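Chemist: Fold the following.
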Amino acid sequence: MAQPPYVPHAPGKAARHYNSPPQRGGWRADRPGELAEGPLPAGEGFGHQGPDQGYALRLAKRFVPQLALQASEKVRDVVAGCVTVAMKRASLFGRAPVSADLQVAFDHWGYLDAGAPIEVVASRRALFAGAGGHDGYPIRCRIADEVSPEALGAP
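Modeler: As a prediction, this is how the structure comes out:
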């Protein structure tokens, strides 16, 4: 019924009924950008695809108070770089990021250890500089590529 029962009907007018629109044909992946078959593309600049990866940014906020940064390091750069590593780890396992992924990423670069080895601190300082900026995507990709799947505990 198109109108509620408490609304009076106009005399002489038939009640209107809803008609569905005509059914269209089935959906097909026929547009140029749609991938219908085969694996996802991989290579430089494609990153590491996985479900719900933006959740890693929310999880990273929990680690910020624990970070052991040097004087020239910025929280924004460190979080951006380590989130990328965490997303890589999660995608290797085929799932969304969890807190353990961020723990591994921050631990790998020594950000959760105030007594991190000097060589690790020296290498990360130059690598992470600018990763949190609006043009930091290539830097974040380089950070993720520096960490091997074996170091992330990939299956």
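
Chemist: Could you use CA atoms for every contact and neighbour count after this?
Modeler: Fine.

Chemist: which residues touch the residue minimising distance to the centre of the chain?
Modeler: For the chain, Q53 is the residue whose C-alpha lies nearest the centre (CA atoms, centre = their mean; 2.4 Å). Residues in contact with Q53 (CA atoms under 8 Å, 6 or more residues apart in numbering) are M87, A96, P97.

Chemist: Second input sequence below; structure requested for side-by-side comparison:
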Amino acid sequence: MAAPDYVPNDTAAADRHYVSPPRRPQPWVADRPAELTNGQPTGAGLGIPGPDQGYALWLARRFEDQLQLQPGEKLEDAIVGCVGVALKRAAIFGRAPVATDLEVAFRLFGYLTPSPTSSLVAWRKELFAGISHPHHYAEARRLVDLVSEDNLRDPPPDTEIALGGGAHLAATASEPR
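Modeler: Reported below is the predicted structural model:
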């Protein structure tokens, strides 16, 4: 059915096709106030950025039933502390976190060892105490900074053997800063 004569009919508009916007004469530059012009800042407590870091929290929940917690230790503290270490490991390799990163982190602190030494348990109880609380971010960053890149580059079985279930980390943490 044809449209009545009083209805506007612009047939030229229907024949149009896509036209790109006009060319920008100048290249884009990072001139906004919050732009990082010199790259990602580095230093104590700043960490290493990496992609899809929230995925590590989901992966950590898969280890809940395997963690060997001692009396006085909280599951949330162990997860938050070890997730930070796992994220550091993933960022060193330039990728998103995977289950192996969490396994390495839990092994470093003896959470996957059926009977960790009493000195390791006492040390990690103090180190991880309350770390899951949001106000303890500085303590969480210090915990992550205790672990060297060399320890994190090792595959999971070698990590536990090389560190003796965290004994090397305990010695490093007791050194003066």
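
Chemist: What would you report as the TM-score here?
Modeler: Remark: TM-score between the superposed chains equals 0.83 [TM-score structural alignment, normalised by the length of the first structure]; 147 aligned residues with a CA RMSD of 2.4 Å.

Chemist: For the residue nearest to the centre of the first structure, which three-state class applies?
Modeler: coil (DSSP: H, G, I helix; E, B strand; the rest coil).

Chemist: Can you list the buried residues in stretch 126-136 of the first structure?
Modeler: Neighbour counts over stretch 126-136 of the first structure (16 or more other CA atoms under 10 Å) mark L127, F128, A129, G130, A131, G132, G136 as buried.

Chemist: how near is the second one to N19 of the first structure?
Modeler: Right, F128 of the first structure. Going from F128 of the first structure to N19 of the first structure by CA to CA, to the nearest Å gives 59 Å.

Chemist: The fourth one now?
Modeler: In this view, G130 of the first structure and N19 of the first structure are 57 Å apart by CA to CA.

Chemist: Kindly report the same for D30 of the first structure.
Modeler: Distance, D30 of the first structure to N19 of the first structure, using CA to CA: 29 Å.

Chemist: cool, and P39 of the first structure?
Modeler: P39 of the first structure sits 42 Å away from N19 of the first structure, going by CA to CA.

Chemist: and what of A154 of the first structure?
Modeler: Counting by CA to CA, the gap from A154 of the first structure to N19 of the first structure is 54 Å.

Chemist: higher neighbour count, those two?
Modeler: A154 (13 against 6; other CA atoms under 10 Å).

Chemist: Let me see the contact set for that one.
Modeler: Counting by CA under 8 Å, 6+ apart, A154 of the first structure makes contact with R89, L92, F93.

Chemist: Give me the buried subset of those residues.
Modeler: Buried, going by 16+ other CA under 10 Å: R89, L92, out of those.

Chemist: of all the contacts of A154 of the first structure, which comes closest to A15 of the first structure?
Modeler: Distance to A15 of the first structure across the contacts of A154 of the first structure (CA to CA) is lowest for F93, with 57.5 Å.

Chemist: could you say what helices and strands the longest helix along the first structure packs with?
Modeler: For the first structure, the helix with the greatest residue count under DSSP state H is helix 75-93. Other helices and strands packing on helix 75-93 of the first structure, by 3 or more CA pairs under 8 Å, 6 or more residues apart in numbering; DSSP states H and E, are helix 55-60, helix 99-108, helix 118-128, helix 137-146.

Chemist: how about that helix: buried residues?
Modeler: For helix 75-93 of the first structure, by 16+ other CA under 10 Å, it's 77-92.
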